Each structure stands twice: as C-alpha cells, then as structure tokens.
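1. using only what follows, build the 3D model:
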Amino acid sequence: MGVALAEKRRLEADIHLVDAKEQVERTLRGEIRSPVVASFFDEPTFTATHVAHDPVTKKAAIVDSVMDFDQAAGRTSFEGAERIIDYVRAEGLTVEWLLETHAHADHLSAAPFLQEKLGGRIAIGEKIRTVQEFFGKIFNEGTNFACDGSQFDRLFLDGDRFELGALSAIALHVPGHTPADMAYVIGDAAFVGDTMFMSDYGTARADFPGGDAHQLYKSIRRLMALPEQTRVFLCHDYKAPNRDHYVWETTVGAERTGNVHVHEGVDEAAFVAMRTARDQTLGMPRLILPSIQVNMRAGHLPEPEANGTRYLKLPLNLL
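-> Below is the predicted model:
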C-alpha cells in the first residue's frame, strides 16, 4: 500500500475527524447555525484572538487571548483584553469558554483576567500535563507546582464534544508544534492555533520540546480533511513576503491547494525535511521564557514571594 493511500485510509478511519466533518457539513447545509466570529489582532505578538458566539443564544467562546507584557519593565497590563470585554458587553454575549489551543511561547494569556470580568471556563488539551512536567523542571518549580492540569477548568481529550449555546463543538488533538496543541471546530469554523498559518506563509515550527515535524504533518493533513468550505481561524500572522497587511482567516480549501509548505502533493518526508531545515535557522521566540511560565499555569502569574512581589525566572544557559 502506498504512503498516500495509507494516510487517506487512516483519516477515513478517524472517528473524531468523521464527527467534525459531519458537524461542518450540517452547518454548511443550514441544519445547524454557524458561529459569528470577531477577531482582535495584537500586533506586538502577531496574535489573533477570536470571539465566537451563537447568534441566537449569544453564548460565546474566547480563543487564545493576550495579556499585554512590557518585558523590559516587567509590567503587565490588559489594554487588548479590555477591547474584547467592550465587544462582549456591547454585543450582549455570555462567555462560556476561554479556550487555549496550547501553552503559547510568544504571548502571555489573559484568560484569568477575562474570566474574572466575564466568566467562562478556561480549557486546554489534556496533554498540557506533558508540557507542565517538562517546563516545571526547567523552571525548578518544585513540588508546589501541580503538573496535573488542575490550573485549568477543563482538559479536553481528542474528540471531546462541548456546546456553545445551541452550537455543537468538538476538540481535536493536533500535536506537532507542541505535544498539547488542540484545534476547536465550532459549527463550520475551525480554530487551529499555531498548527498552520496563511497559505502564503506556511506552517509552524516543530522544534520546541515535545514538538515533532512528523506529527505536525499528520495533524495538518487531519485538519485539511475537513470540508473545503470550513472557515479556518489562525492564531498568528506575520505578513508573508509581498503582502503588506495582516490576515488570520482562510479556508481548508485554500490551505489544501495553496499552502507553500504542505499543499496537496507534498509528502511527509519532503515536509519533514523542509520543516527541520527551516527550524534550525530560527531563534527562540522573544517571550518564550515568561510566556511558558504563565501559560502552563492557565494564564496565572506565579505566586507572590515573601515580599509580596511576583517573579518570573530566567534560566541561564539551559535552553
């Protein structure tokens, strides 16, 4: 059996993918409602936060929020999150979920701040435990730091279903960028985190601890097996060469045919060779050390020390 045929049969046998495809198809046929999505772009971290809601019940989810962080001053603020709060209140939305696609290495999550102001449950994939175990040792967190994911309100397994008002949603495990990446398919909209980017920019790196280019390829192929009209919302955009504006929404069909790294016809070996070579040229993300410490805590800052001040660690010569 050829590699491509084996991959096709593997995807056809993926019951959770089948469920997600059926959900999208029912939405496209008008049998269930499509979510309204508003996006908020944070240019300092090139991050798109998405607010999806049921247009009838007004129940909402906020995906991949951003805390403002002045690294040089060690100062946090929430101007970007306040814009989201203003939108939610102006639209009369009720936040049910604060979804994280993974423990981001390039921005700090504002989920606890938004939860305090708007409510909702903070959720991530259950493989966050793997990330916590690794980075708990890197930052010498000791036994007081729980590596069981208990900082989050919900840990999703692959294929877990949840509701957004009357809208159906399903969580898909899409590892490769990190071991804990999740995509959330809500109606006909897929929120894919860092798994892939706009078709003219390509795909995410796979060289973080627990990352794997082979897994990333399979995860992308899994997402590309959704119906071609599926709306795809990305977590980042960096302006591809010859493009002077930011974009964070595409479709499965556009990714299948046009993604410069992994369009149809690119096999796994070619992708892994490209991704591995490209990753070797990349530096560490500017905010990785503060981001991981906060995001593995579900966006909470470390506990104050004896003097009442919170500190973020900077491990030297370790990563």
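
2. can we go C-alpha only for contacts and neighbour counts from here?
-> OK.

3. skipping adjacent residues, who's closest to M196 in space?
-> In this structure, M196 finds its nearest non-sequential neighbour in T203, 4.3 Å apart by CA to CA, 6 or more residues apart in numbering.

4. try A60
-> H53 (4.1 Å).

5. count the neighbours of F135 for me.
-> For F135, the count of nearby residues is 18 (other CA atoms under 10 Å).

6. circling back: list the contacts of the residue nearest to A60.
-> Contact analysis of H53 by CA atoms under 8 Å, 6 or more residues apart in numbering lists 35-37, 59-61, 93, 164.

7. let's see it at 7 Å
-> By CA atoms under 7 Å, 6 or more residues apart in numbering, the residues touching H53 are 35-37, 59-61.

8. what about the helices in the stretch 1-150 of the chain?
-> With DSSP state H, counting those that start in this stretch, the ranges of helices along the stretch 1-150 of the chain come out as 3-12, 15-28, 79-91, 111-118, 128-138.

9. right, so of those helices, which gets closest to L287?
-> helix 128-138 (14.7 Å; CA to CA).

10. so how far is the closest one from its chain's centroid?
-> Distance, stretch centre to chain centre, for helix 128-138: 18 Å (CA atoms, centre = their mean, to the nearest Å).

11. in it, what's buried?
-> 128-133, 135-136 (16 or more other CA atoms under 10 Å).

12. closest to Y184 among the residues you listed?
-> I128 (15.6 Å).

13. quick check, the closest one in contact with M182.
-> No: when contacts are counted by CA atoms under 7 Å, I128 is not listed as touching M182 (10.2 Å).

14. in this structure, which spans are strands?
-> All strands of the chain, identified by DSSP state E, fall at 36-42, 47-53, 59-63, 68-70, 75-77, 94-99, 121-125, 154-156, 161-164, 167-173, 182-186, 189-191, 231-233, 249-251.

15. identify the residues contacting the third one?
-> Put plainly, it is strand 59-63. Residues contacting strand 59-63 (CA under 7 Å, 6+ apart): 49-54, 93-100, 164-165.

16. one more sequence to fold, the one below, so I can look at both together:
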Amino acid sequence: MKPEIQGFFDPTTSTVSYVVYEADGSECAIVDSVLDYDPKSGRTSTTAADKIIAFVREHQLKVSWLLETHAHADHLSAAPYLQEKLGGRIGIGAGICKVQHAFSAIFNRKDEKEDGSQFGHLFEADEVFMIGKLEARALHVPGHTPADMAYQVGDAVFVGDTMFMPDVGSARCDFPGGCAGDLYKSVHRLLSMPPETRLFMCHDYPPAGREPRWEVTVAEQRAANIHIRDGVSEEEFVAMRTKRDATLQMPVLILPAIQVNLSAGHLPEAEDNGVRYLKIPINAL
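-> Just a heads-up that it's a prediction; the model follows:
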C-alpha cells in the first residue's frame, strides 16, 4: 500500500506538515499542522493552514484525522482551526499526559487537566486505526519526549522528532522526560523496517547549498545519517547526543508553543477584555 502524500514546508519554523490520502475524493489525515505565530507582536495567522485547506478542497478530500506526532516546542498547532474548517479528530499519543504533568508546575497549570482530555483521541502504542480505506498504525517512539508517536501508513512513516535528513542527524533529548537511550532504540525500531520504506521528516534544517527536503528511505538513513547510521553504538550515540544537547538554546517558540499544544492547539480563553494571554514564566527554564 503506497498512499498519496503531500508535504507543506513552513520556512519560519522549518516544519513539514502532511496530507496523507488514498486518492482524490477519499478520506485523509493531516499530520503536524502549523499555526503562524509572530513572537514579536503576539499575532497569529492561518497562512500555512490555509494552504492545506486549499489542497484538501481541491482534491475533494474528507479529513478523518488531525494527527500530532508530539507536543511541539517549535510551533503552534493549527489543528483546532483545521477542525473548524474541515472536521476530523485531533489525535496524539497517550504519553501526552506525562508531558502535561512535566510542564504543569512551570506554567502553573493548576486548573488544567493532565489526562489528555483536551484531545479527541489518545493513541496507545501499536494501535491500528483507519484513514478511510488506509490502515495506519501509531508507533510509540519516545526519546525526544516521552509522548512521541510515529504514524505508519502503508510504506510511509511520519517519524516526528526522532531523526532528520541524513545530513542533519537526530532530534534533541533534553526536554522534560527526554532520553537519548530511548531515542536510539526508537530510531532503530524505525530503521529495522524494509529498506525501501519511505520516512517523512517533521523538520528539515538544510545545510548551506541544499534546498529543504523531507522524504528519505530507511536504506538512505542507515547508510548516511550523521548521528545514527549503521555501526554507531548506543553508547556512542548517547554520548554525542548528551554533549550536543548541552550546547543548544531553547527553541524560539517553546514558551507559547508548549502551553498551547498541551491543550491540543487551543488558545487560552479570552479574559474579560476580550484578549487572550499566554504566560511567560521568568527564570523557569
């Protein structure tokens, strides 16, 4: 089974969103959508999401799922906006509850539930679900966060923040609940699939001189990934990842993104003056 896949690259956040479907007129899923957010002004817009809407309508698709691979720290999800316009259920891994709990104290989320009920569906490890006639499987791939999921649809896998293109490497593991050893095991689970399996990245940070790309095969990753190709031991990977993570700055949008994405992309309710507010904790990270 080889589903049709359309990628949408957002250059501001280096995020790739996807529409996966069987054929024109079929049901589809949207993976890792982006709500545009300007941290300087605090303004949102729907430019990226509207491109997806136009594609869905052009191909006469019916949205069954709005899938999140994890609670992103680098962009706000557009899932609620897309749901309003196109329908579909918002789904994420059941481990989101651990991430909600981990950030509860940082954002003083005392009035927010930590049971994942903000989402339409919580996927258990290896849960099988349908996108119309396409069979899909939710794969638990912790490491970047404890909640990360990859979604396998036929010969395609949407890997989330596990690995990147071969010349970029792997995802960081220093967020709450992250673990480089877990990520090593998760990546190797994905790379144990048939060599022709298509892997679709959640991000691309291309080196100078290369245009953004987001599709690669298992064989290509095993041969050339600069962090986790064949022959790299778990001990070597953990040492590299730990050392590298210690030098990384926080993502630009982590504070607005996490608190919104823990609530399935829903913005905070407006206060009595009609304005919505996000919290910026001081000296908490």
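
17. what's the TM-score once they're superposed?
-> Once superposed, the chains reach a TM-score of 0.98 (TM-score structural alignment, normalised by the length of structure 2), with 285 aligned residues with a CA RMSD of 0.9 Å.

18. quick one: which of the helices of the stretch 1-150 of structure 1 is nearest P304 of structure 1?
-> Per CA to CA, nearest to P304 of structure 1 of those: helix 111-118, 16.3 Å.

19. what range does the closest one cover in structure 2?
-> Helix 111-118 of structure 1 lines up with residues 79-86 of structure 2 when matched by TM-score structural alignment.

20. ok, stretch 73-91 of structure 1 next?
-> Using TM-score structural alignment, the residues of structure 2 aligned to stretch 73-91 of structure 1 are 41-59.

21. distance from the matching stretch to the middle of the chain?
-> Stretch 41-59 of structure 2 sits 17 Å away from the centroid of its parent chain (CA atoms, centre = their mean).

22. centroid residue for structure 2?
-> Closest to where the C-alpha atoms of structure 2 average out (CA atoms, centre = their mean) is T69, at 3.8 Å.

23. what do we get in structure 1 for it?
-> Aligned counterpart of T69 of structure 2 in structure 1: T101 (TM-score structural alignment).

24. likewise for D126 of structure 2?
-> So, by TM-score structural alignment, D126 of structure 2 is matched to G159.

25. circling back: now the buried residues of helix 128-138 of structure 1 in a markdown table, with distance to I84 of structure 1?
-> Supplementary listing: the buried residues of helix 128-138 of structure 1 in a markdown table, determined by distance: CA to CA, whole Å:
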| residue | distance to I84 of structure 1 |
| --- | --- |
| I128 | 25 |
| R129 | 29 |
| T130 | 30 |
| V131 | 28 |
| Q132 | 28 |
| E133 | 32 |
| F135 | 30 |
| G136 | 31 |
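
26. out of these, which one sits closest to F145 of structure 1?
-> F145 of structure 1 has its nearest neighbour among these in G136, at 7.3 Å by CA to CA.

27. distance check, the closest one against I128 of structure 1.
-> 12 Å (CA to CA, to the nearest Å).

28. which one is the aligned residue in structure 2 for T257 of structure 1 nearest to, not counting chain neighbours?
-> Aligned by TM-score structural alignment, T257 of structure 1 pairs with A223 of structure 2. Of all residues beyond its chain neighbours, the one nearest A223 of structure 2 is R229 (5.7 Å), with distances taken as CA to CA, 6+ apart.

29. that neighbour and A219 touch, don't they?
-> No: counting by CA under 7 Å, A219 is not a contact partner of R229 of structure 2; they are 9.7 Å apart.

30. list the contacts of G258 of structure 1.
-> Contacts of G258 of structure 1 (CA under 7 Å, 6+ apart): S199.

31. for the residue nearest to V216 of structure 2 when sequence neighbours are not counted, what are its contacts?
-> When the adjacent residues along the chain are set aside, V216 of structure 2 lies closest to L199, with 5.3 Å between them (CA to CA, 6+ apart). Residues in contact with L199 of structure 2 (CA under 7 Å, 6+ apart) are 156-159, 215-218.

32. could these go into TSV alongside neighbour count and distance to G42 of structure 2?
-> Shown next, in TSV, are those (neighbours: other CA atoms under 10 Å; distance: CA to CA, whole Å):
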residue	neighbour count	distance to G42 of structure 2
A156	22	36
V157	24	34
F158	25	30
V159	25	30
E215	17	32
V216	17	35
T217	21	38
V218	18	40
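
33. same list (these) but as TSV, adding distance to E114 of structure 2.
-> TSV is the format used below for the contacts of L199 of structure 2 (distance: CA to CA, whole Å):
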residue	distance to E114 of structure 2
A156	31
V157	28
F158	26
V159	25
E215	34
V216	36
T217	37
V218	35
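
34. quick check: of the residues you listed, which lies closest to Y81 of structure 2?
-> Of all the contacts of L199 of structure 2, Y81 of structure 2 sits closest to F158, with 21.6 Å by CA to CA.

35. picking that back up, the buried residues of helix 128-138 of structure 1: which two are farthest apart?
-> Within the buried residues of helix 128-138 of structure 1, I128 and G136 form the most distant pair, 11.5 Å apart (CA to CA).

36. what's G80 of structure 1 in contact with, if anything?
-> By CA under 7 Å, 6+ apart, the residues touching G80 of structure 1 are 66, 68.

37. please apply the same query to P112 of structure 1.
-> Neighbour list for P112 of structure 1: 299-300 [criterion: CA under 7 Å, 6+ apart].
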